[in-house]
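Visitor: just a sequence and a predicted model for now, questions to come.
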Amino acid sequence: MHRPVLKLPSWLPVDGFILALVGTVGLAALLPARGPAATVAEGASTGAVALLFFLYGARLSSREALDGLRHWRLHLTVLACTFVLFPVLGLAARFLVPEVLVPTLYTGLLFLCLVPSTVQSSIAFTAIARGNVAAAICAGSFSSLLGIVVTPLLAALVLHGNGGGFSAGSLLKIVCQLLLPFVAGQLLRRWIGGFLTRHRTVLGRVDRGSILLVVYAAFSAGVVQGIWHQVSALRLLCLLGVEAVLLAVMLAASSYVAGKLGFRRADRIAITFAGSKKSLAAGLPMASVLFGAQAGLVVLPLMLFHQMQLMVCAVLAKRMAAGTVPVARREGASAATPAGPGGAAEATAAVAAGQQPSGPRT
């Protein structure tokens, strides 16, 4: 996350939003913003990032988050996968530079290991596989919330030698463009929450339009600076291979750890899907703040990983559902039904309709 922008044939295993992103990258390559247009695009991108995180804060249900605290062991496991195991694997991939990955692509790979988990696709795949949907909602929401602070802090620790990290300016940008709008959204949720619920489909288009604007500005800056001459088709194929291994390791590791810690099957499913994914919607605006003009090439690994995780997890979730009895029969209906309003069916239907049950879009 899976909330396609376009109505695509069911047999086509490509997320519609990814197609829109590819089209935006192509537009930036052919018609990059230059001169005054670049200044306008940069200003619009800054405003789009602030709007995104305002909407994230306004959508996040504090009640659902508090209800989910009783599953603290599960959430800590997901957070450990997202913000500990992923970064460790990203750092371990350093030995692939420069033979397999060029430095800029490695920076992007390491950055994708630092961003928070998804919300919506984790919910959808957990529901399809008959897992604990309530846990997936809360785990994804906690990860997204903590990621606003944790991802920049991790970037300061591990990206200082790879073209990223903190300066006083980037810290101020993080606070102004990400944290303050998010807090404002949370504070105003009491008054605007109903409006957001009634117009979630339209606001979903605003979400994605904002992300496309961020991508256009970032890739335009990269084209103007000539960063695309650093990457060949062979390097991109190598990147895809590395990301396939990364995804396979995280799927296996999250499932194995959940089993060793004694979680029941429904919870293991939620941990597997929430702990192995990365959020494109959160990662793109963060990259634009942290990397500036270099963000175009840095976010490429995240964009590719996002599509890969959707395709792989869609197949995996269907196989889990086909090979097991429904969780509601085996372990009780509460294991597969969110604590808040709705349930697995509602969450799946919301995803199919391009809506957001809870938390930020991914």
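Guide: Yep, it's here.
Visitor: for the rest of this, base every contact and every neighbour count on C-alpha atoms.
Guide: Fine.
Visitor: what's around the residue nearest to residue 103 when sequence neighbours are not counted, how many residues?
Guide: Sequence neighbours aside, residue 97 is the residue nearest to residue 103 in space, at 6.3 Å (criterion: Cα to Cα, 6 or more residues apart in numbering). Using other Cα atoms under 10 Å, residue 97 has 13 neighbouring residues.
Visitor: got another one to weigh against that:
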Amino acid sequence: MAHVRLLFDNFTLALLAVIAIATFLPCEGQGAVIFGWATTLAIALLFFMHGAKLSREAILAGAGHWRLHLLVFACTFVMFPLLGLALKPLLTPMVGTELYLGILYLCALPATVQSAIAFTSLARGNIPAAICSAAASSLLGIFLTPVLVMLLLGVEGEAGSTLDSIGKIVLQLLVPFIAGQIARRWIGAWVTRNKSWLKFVDQGSILLVVYTAFSDAVVEGLWQLIPLSRLLALTLVCCALLALVLWLTHFLARRLGFNLEDRITILFAGSKKSLATGVPMAQVLFASSAVGMIILPLMIFHQIQLMVCAVLAQRYAQREEPEPSPEVAASKG
């Protein structure tokens, strides 16, 4: 597997550049309308490609490990939200009400797919189970995240009902994903051959959504509302939240008797939050002027989780394999 970078990678630098462009050259008026339509198409393309890339055989291979999947889903959709609520008295004075809502939104999101699988593979964990858990978490999030957002934030989406928000998300995310799965029969081999440059389609879609969201937020006075001290506090909060979640997932997996490969999978699949899903969902669930503030904690948490999990994955990868027992050695001989 390619070396996992520990420092800022090209995509992170591109994200920072897009935020800078949105700060000084935000899209407004008719330009904002055009970018809004482009964003909708980009999100559909993003999830179509996710569907086309994901192998159903790989998902089925790990589907039987139900105890592992239940723990991952519990960490993602129960433990994270409960932590967000429990830490409110501490977090709100540190980052303010608006950014705290962004932290709650982060806690309601599904896990990542690509990076959870990549880190599990690098760390020599249970890869089929990681593929199944991450993919199922992403699909469950389409239905669970709007409900959790309503419960945690009291937000019911632009049209005024949770069901309407779920319907929009299904139309914008799940339908293109299913279309990609269907099209995989004809384009799967082509997608596999061109993975190296198709990732730019994914990244370009996210960058477009981020630019549109931050443009709206800048027009509404985002940077006047968030001083540097609050950004630093938010970064520390994201670091502390990730550290707590990593410890809890590791503790629970060990306490429940999972082997090392499964514990690695639970650690990486249960502690991560998806930028690729979170940014498009925010476009549907929140008013356009609020999206920039809402996704800012997610963007910071995303980068921190990549750097920290890269270090952890490399440490696991360097472990020595246990010596086989005499009986196993004899049977192989």
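Guide: It's in. All values reported here derive from a predicted model rather than from experimental measurement.
Visitor: quick check: the residue nearest to residue 103 of the first structure touching residue 105?
Guide: No - look at residue 97 of the first structure against residue 105 with Cα atoms under 8 Å: they stay out of range, at 9.3 Å.
Visitor: chain neighbours aside, what residue packs nearest to the residue in the first structure that residue 101 of the second structure lines up against?
Guide: Using TM-score structural alignment, the equivalent of residue 101 of the second structure in the first structure is residue 107. Counting by Cα to Cα, 6+ apart, residue 107 of the first structure lies nearest to residue 162, which is 5.8 Å off, once chain neighbours are set aside.
Visitor: please identify which helix or strand holds residue 311 of the second structure.
Guide: helix 288-317 (DSSP states H and E).
Visitor: following that helix, which helix or strand shows up next?
Guide: With elements assigned by DSSP H and E, the helix or strand that comes after helix 288-317 of the second structure is helix 326-332.
Visitor: show me how far that following helix is from its chain's centre.
Guide: With Cα atoms, centre = their mean, to the nearest Å as the basis, helix 326-332 of the second structure stands 43 Å off its chain's centre.
Visitor: now do the contacts for residue 106 of the first structure.
Guide: 93, 94, 97 (Cα atoms under 8 Å, 6 or more residues apart in numbering).
Visitor: with the second structure superposed, average distance for the strand or helix carrying it?
Guide: In this assignment (DSSP H and E), residue 106 of the first structure forms part of helix 103-112. Following the fit onto the second structure, the mean deviation recorded for helix 103-112 of the first structure is 0.9 Å by mean Cα distance after the TM-score superposition for the first structure.
Visitor: tell me the angle that helix makes with helix 300-322.
Guide: On the basis of axes from the mean of the first three to the mean of the last three Cα atoms, to 10 degrees, helix 103-112 of the first structure is oriented at 40 degrees to helix 300-322.
Visitor: which strands or helices does the helix or strand just after helix 103-112 of the first structure pack on?
Guide: Once helix 103-112 of the first structure ends, the next helix or strand along the chain (criterion: DSSP H and E) is helix 120-128. Judged by 3 or more Cα pairs under 8 Å, 6 or more residues apart in numbering; DSSP states H and E, the packing partners of helix 120-128 of the first structure are helix 133-158, helix 265-275, helix 300-322, helix 344-352.
Visitor: other SSEs contacting the last one?
Guide: If you count contacts as 3+ Cα pairs under 8 Å, 6+ apart, helix 344-352 of the first structure packs onto helix 120-128.
Visitor: what residues in the second structure pair up with the helix it packs on?
Guide: Using TM-score structural alignment, helix 120-128 of the first structure corresponds to residues 114-122 of the second structure.
Visitor: and if you look at stretch 41-50 of the first structure?
Guide: Under TM-score structural alignment, the match for stretch 41-50 of the first structure is residues 35-44.
Visitor: average offset of that stretch relative to the first structure?
Guide: Averaged out, stretch 35-44 of the second structure is 0.9 Å away (mean Cα distance after the TM-score superposition for the first structure).
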